[in-house]
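Pasting the sequence and the predicted model now:
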Amino acid sequence: MRYFTIVMIFPCLLAAIEQGPETRRQEVIRAVTQEVLLDVVVRDHKGRLIRDLRPEEIEVYDDGVRQKLTSFRLVTGSDVAGLGSEAPSSPKRLDPMRHLRLVSLVYEGLDNEARRLARGASMDFLKDTLEQNLYVAVFVIGERLHVLQPFTNDLVQLRKAVERATTSPYPQFVAEAQAIRKQLEAMEAEGGAATEAVSTNIPGRGRSDTGGIAGASTSAIMAQMTLNMLNFEETLTRAQQSRSSLFSLVSLVKEQVALPGRKTVIYFTRGLEVPENTIELLKSTISAANRSGVSVYGVDARGLTLDAQNSSSTSMLRSAANASQRQQTVEGASVTPEQVRVFDTGMSSIHANTQQALGNLSVSTGGFLVANTNDFREPLQHIHEELL
């Protein structure tokens, strides 16, 4: 594959020298400029690589101001591979854009089916001999970042690491827990009126009315109580998981700034949790990746699923609406914890689509999202093309 290298000059500081009184020492403010290298891969609307791009067809802006291109050239993988044919006495000229190509295979939070799809895609990616300047590493994100195989071009070791990363056990009760949650939501909906009546009789929550207790649905009350437990735990867990994922990704991309070349992260996950209180951390992760020249390609390893991508958003928004409705319909009752969190729950529901957050991370770092498919061969082939 071929790349276009763009060199521009960005003004870092433009200032005039303010003339002060002759008795005061004159302050000198220096203006400096810096060349910035951009590695660009261009495709047409059908996903095909464009190899005949002209300088006048490229526009680059910084803070809304168009920048002047001082150099524009096509770079291919053979530019580096051909260096080995030079005479031994002549020093090798290292291309700062193509000297190294680093690929990080990252796996996080995969269930059994997602592990199977991720393992097949990874093995397919590693089926051919790696080029001499292409190095791959294997990482797993749990509560922290774990490395199973440092950067190497040894396919045997890489395949073993991928096998370990995608075959560790996954709790079987997760599916059962999700089914139970749906049952509780149904029970809460059926007993909504009774729940409102009894909630006013809980000590510390409002007036007492034994007649209301007698006619209430105990099952609905217990269902609501259990859902409140799950909702509160989910809020804390989403924030904790989001920080764990994003801090691990920041650590992964930040240290790669020291090496030149094309750097890629292929991130296999079931989506990226980014609640309201970690949005700035996501922006920092994107910024760190761009400063290090790392492109992230998010792979939603759930594959083609029948579940709606915004089901989590819908569930959270429904919970907030129900809590708000109970507050308005029950007179004289004190405010409950779930009612206090109505606004926060509603705001978090906006960012609960984990696939959307994963796509934002990918596109904002120069990669693309792979999702809603069980066949990862074609998109991974595109990623491989962008490395050659």
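Cool, the structure landed.

contacts, neighbours, all on C-alpha from now
Will do.

Contacts only, for the residue nearest the centre of the chain.
Most central in the chain under Cα atoms, centre = their mean is Leu358, positioned 3.9 Å from the mean C-alpha point. Neighbouring residues of Leu358 by Cα atoms under 8 Å, 6 or more residues apart in numbering: Gly271, Leu272, Gly298, Leu369.

Phe139: neighbouring residues, count only.
Neighbour count for Phe139, taken as other Cα atoms under 10 Å: 22.

Tell me the first helix or strand C-terminal of the longest strand seen in the chain.
Counting by DSSP state E, the longest strand found in the chain is strand 2-11. As assigned by DSSP states H and E, the chain's next helix or strand after strand 2-11 is strand 33-40.

re earlier: excluding residues flanking it in the chain, which one is nearest the residue nearest to the centre of the chain?
Using Cα to Cα, 6 or more residues apart in numbering and skipping residues adjacent in sequence, the residue nearest Leu358 is Leu272, 5.2 Å away.

Tell me how many other residues surround that neighbour.
Neighbours of Leu272 under the rule other Cα under 10 Å: 26.

For Arg119, see how far away it is.
19 Å (Cα to Cα, to the nearest Å).

what does Ser292 give?
To Arg119, Ser292 is 28 Å away according to Cα to Cα.

So for those two, which sits in the more crowded spot?
Neighbour totals were compared for Ser292 and Arg119, and Arg119 leads with 22 against 19 (other Cα under 10 Å).

any idea which helix or strand comes after the helix or strand containing that one?
Using DSSP H and E, Arg119 sits in helix 112-125. Sequence-wise, the next helix or strand downstream of helix 112-125 (DSSP H and E) is strand 134-141.

elements contacting that next one?
Applying 3 or more Cα pairs under 8 Å, 6 or more residues apart in numbering; DSSP states H and E, we find strand 134-141 packed against strand 101-108, strand 145-152, helix 155-165, helix 218-254.

want to compare, so here's the second one:
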Amino acid sequence: MSRSTAVFFVALAFAGSFRLKAEATRVAWARGFRLQAEGQQPIFRSGVELVRFDLRVTDADGRPVTDLRPDEVQIVEDGKVRPLLLFQHIQEPAGAYADAAMRAVSAEVTTNRGTPRGHLYMLIFDQQHIAAGNEQIARRAAEAFIRTRVRPSDRIAVFGVPGPGPQIGFTADRTRAIAALSKVHGTLERNVKSPAGEMSIQEAYEIASGNERLATEVIGRLSSNLNADVGTAASFTMGGTADRGALRASDDPAAAQRIIQENARFVVAQADSTSRQFLQRMSDLIAQYRDIEGRKTVVLFSEGFHDQNVTRELEQVAAAASESYAVFVAMDLQRRAGDAGQLELPSTDRGMEIQSRLQPLSALAAETDGTLIIDAASHVEAALGRLADQSQDYYLVGFTPSDGATSSRGSYRRVNVRVTRPGARVSARTGYAVPPAVAASDRRRAIDAAIGAPFVQQALRVDYTTYVLRNDDNGRPRVILTLNANLPVRDSQHDAADIVFVVRDTRDGHVAASGTGTMPLPERPDPGAITGTSRYRVQFEVPPGSYLMRAIVREPGGLIGSGDRRLDVRSVTGPDVTTSDLVLGSAEGALPVRAEAYVSDGLGGLIEAYGRSPEQLAGLSVTASLIPARSDQAAITAQADLAETQQTGTGVTRRARFALPLTSIAPGSYVARVRVRAAGEDVADLSRQVEIHAGSAPAPTAAQNDLLRFTSRDVLASDIVRRLQTGSRQSTAPASGHVQRGLELFASDRFAEAAGELQQALKLDQTSAGTAFVLGWAWHGAGDERQAIGAWRAAAAIDPTLVPAHLALADAYLKISQPALAQQALRAGLSALPGAVELQVRLAQIEKR
């Protein structure tokens, strides 16, 4: 048994079911990054915090560079280049999105690499900084954009900040998004009332910053206003109510300056409060979508505001945008012509106001690698139209934050992004901020967000496929999900990644099946890589029908990968002969995601045929052939060997195994095709892709071949042991205390002492298959293979449906060069569980040797 296969079967629950149980995983955050001594090759370790940047790289002509290498990208912070642990190229699909999406979800192997995704548009209306009436311009343009330029593959969100206003999250329902636009309103007033009288916000900022000339001009204007307080203070203190104009003429100029400055500061404080409130709410809004991957275009409609006193809040928005891959496209809605009802400012002052209000919009665009559309009110529809034409080709890179960033979480850290390829130009945001430490609730929130995300997540590579067989007990279709994920390497604090799958009926969207669990993190990276590959399998049942499935993997540091698959499940119980899916043997192990075979080893496979009576399967014939990709001519053909028909709970089953010699086959991509006939009629035409390699399968490494390389965590993480632990805690039987002490010693790798305690527990309770199973691993860890075999034999005898015990026993026999006994152990398991595909494939692999 290979190391990865051993880890999987140790972690498996009871044979034939291996259903996932929901379990909480404590997510601790730690810096696990280190460099290997040899060649300083980085290793991506679990739990490490990653900062992810989206980069656009173009050539001298502005065309996207599609073949950039990781070594051509540098992230420089405080003069030091940060090591890259993540590098992905996100490409726009070639051809129509609908065709690319259908190919992706219908492929034999589902992968999130190259999966098409549309644009993510977030329309935000700064309702406090849009004058009443000006919002109509933005609403009409937004409606035209949604109606004519947003594609079915895109998702649109509409928000009015602050409320009340539209609050529509990402949706494909364009009608709903358009209807929400009617709720947008503008409340900006450029002129405000103060105790000293009416002044513009621009005047208030200028006076508060010490512009005495403007203060004098405003005093003069207010002095002619009988409702103003400037110049009336003397009359109130003197108790007089005589000629106010005459009294104004005798006012102390210094006092008037003081009064007007105090009022200007009051107006500025109110305006800053409004701006601060808007920025804080927008920051929170954007941060809500950090768990949804993909570059998000935030279209901000605003007339701008003054930014002298809200620098920190602007940085918080930029930090939230960095976490959420948000790019700001700021639409300047200021009208260059004077507004009716507003104070007439000199042209120079009006120009200063426009520039002052543009400054924060420009900063947000620059910080996020976005765009500022100046005077958008005059051409907003055309500006929005250009957004839809932008390329979605970009790179996603990840690096570890600096010590300074992690010690001051939330503070904005500026970086410099470089591309070393000659002639290439890079566009990127200017910095990042490390978010607060993750809490347990964040894990659940992130998974929920991934389930409902508009597109698949691509931070982790996820590949999976499915096999449909029949449950011999009830006759229902049994779907086996087998999944590979590229994951960071485990460390002392993190040893498992979360996995979730959801299966929805395509007719009405209801959930037909779901599950949650964990998969072990790899112990070491793959050759030449910084991550390793982990494998996972699970079984569930659904009625015949058409489904859409999403599988999600989340590693302890927060990175997520997911993939969507169309799952068509045919009936396997009926009046006619039906079959299972084709199962190929592979160098990877049982039920592979992608089958691989080697010329010197040959290719094996099996199918199951189902019927209601033995007579239906009496005339069964199964022909297997190997066809080169892009060809219709078979390279080799053979008849499958048919086993005896077996009676099952709902009918009969007959298995067919085949072995194709490959010595005359050239390495390359092929399709294994199996044709099934019964009573002279075609029953099924099954196929599965396979990659043929030259030579023989690589010999297992010492670590893979040596069962002593197991870890106690692998065993303790299995459902078998979890149930054993729970039962021992709840029981008062004498054996329970020995079980608990034995498991504690086992967790500390004190295997000989653990074996003694578990041996005593098994003497007191000889009906516990779980105790015998762990006892086998304890003896194995202590180096006593004879005792280990005895314990696993006991576990299989107590519970013949315990697939992991049969598999461990078979590999123990192989370790001592007893293949006949290994086959006997597997056949014993198959007699109790004829439908256990893992045992069937393992037996076929041993018989080929």
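Good, I have the coordinates. Being a predicted model, the structure only gives us computed values, none of them experimental.

what's the TM-score for these two chains?
Overall, the chain-to-chain superposition scores 0.62 on the TM-score scale (TM-score structural alignment, normalised by the length of structure 1); 309 aligned residues with a Cα RMSD of 4.8 Å.

in stretch 133-142 of structure 1, what's buried?
For stretch 133-142 of structure 1, burial by neighbour count (16 or more other Cα atoms under 10 Å) applies to Asn133, Leu134, Tyr135, Val136, Ala137, Val138, Phe139, Val140, Ile141.

dump the residue contacts of the residue mapped onto the fifth one from structure 2.
Under the alignment (TM-score structural alignment), Ala137 of structure 1 pairs with Ala157 in structure 2. Contacts for Ala157 of structure 2 were tallied using Cα under 8 Å, 6+ apart; they are Tyr121, Met122, Leu123, Gln167, Ile168, Gly169, Phe170, Thr171, Ala177.

Give the buried residues for the helix or strand Glu185 of structure 1 falls within.
For Glu185 of structure 1, the host element (DSSP H and E) is helix 173-190. When neighbours are counted by 16+ other Cα under 10 Å, the buried residues of helix 173-190 of structure 1 are found to be Arg181, Leu184, Glu185, Met187, Glu188.

Name the nearest residue to the second one, sequence neighbours excluded.
Excluding its sequence neighbours, the residue lying closest to Leu184 of structure 1 (Cα to Cα, 6+ apart) is Ala223, at 5.2 Å.

for Ala656 of structure 2, same thing?
Per Cα to Cα, 6+ apart, closest to Ala656 of structure 2 is Leu642, 4.5 Å.

Could you count how many residues lie near that neighbour?
Leu642 of structure 2: 17 surrounding residues under other Cα under 10 Å.

ok, now which ones touch it?
Leu642 of structure 2 neighbours (Cα under 8 Å, 6+ apart): Arg654, Arg655, Ala656, Arg657.

Just give me the closest of those to Leu84 of structure 2.
The closest of these to Leu84 of structure 2 turns out to be Arg657 (Cα to Cα; 47.0 Å).

what's the closest non-adjacent residue to that closest one?
Excluding the flanking residues, the one nearest Arg657 of structure 2 by Cα to Cα, 6+ apart is Leu606, at 4.4 Å.

Give the helix, strand or coil label for that neighbour.
The local conformation at Leu606 of structure 2, judged by DSSP: H, G, I helix; E, B strand; the rest coil, is strand.

what's the spacing between it and Ala376 of structure 2?
The gap separating Leu606 of structure 2 from Ala376 of structure 2 is 65 Å, by Cα to Cα.

for Asp714 of structure 2, same thing?
60 Å.

Which of those two has more residues huddled nearby?
Taking other Cα under 10 Å, Asp714 of structure 2 and Ala376 do not tie; Ala376 has more neighbours (23 against 19).

who's in contact with that one?
So Ala376 of structure 2 contacts Met331, Asp332, Leu333, Gln334, Ala383 (Cα under 8 Å, 6+ apart).

possible to save the contacts of Leu358 of structure 1 as TSV with secondary structure and distance to Leu387 of structure 1?
As requested, these are exported to TSV (DSSP: H, G, I helix; E, B strand; the rest coil; distance: Cα to Cα, whole Å):
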residue	secondary structure	distance to Leu387 of structure 1
Gly271	coil	24
Leu272	coil	25
Gly298	strand	16
Leu369	coil	17
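
ranking these by neighbours, who comes first?
Counting neighbours by other Cα under 10 Å, Gly298 leads the contacts of Leu358 of structure 1 with 28 neighbours.

residues touching the residue mapped onto that residue from structure 2, list them.
Aligned by TM-score structural alignment, Gly298 of structure 1 pairs with Ala330 of structure 2. Counting by Cα under 8 Å, 6+ apart, Ala330 of structure 2 makes contact with Val299, Leu300, Phe301, Ser302, Leu361, Ser362, Leu364, Ala365, Thr371, Leu372, Ile373.

re earlier: show me what the helix holding Glu185 of structure 1 is packed against.
Under the contact criterion of 3+ Cα pairs under 8 Å, 6+ apart, helix 173-190 of structure 1 touches helix 218-254.
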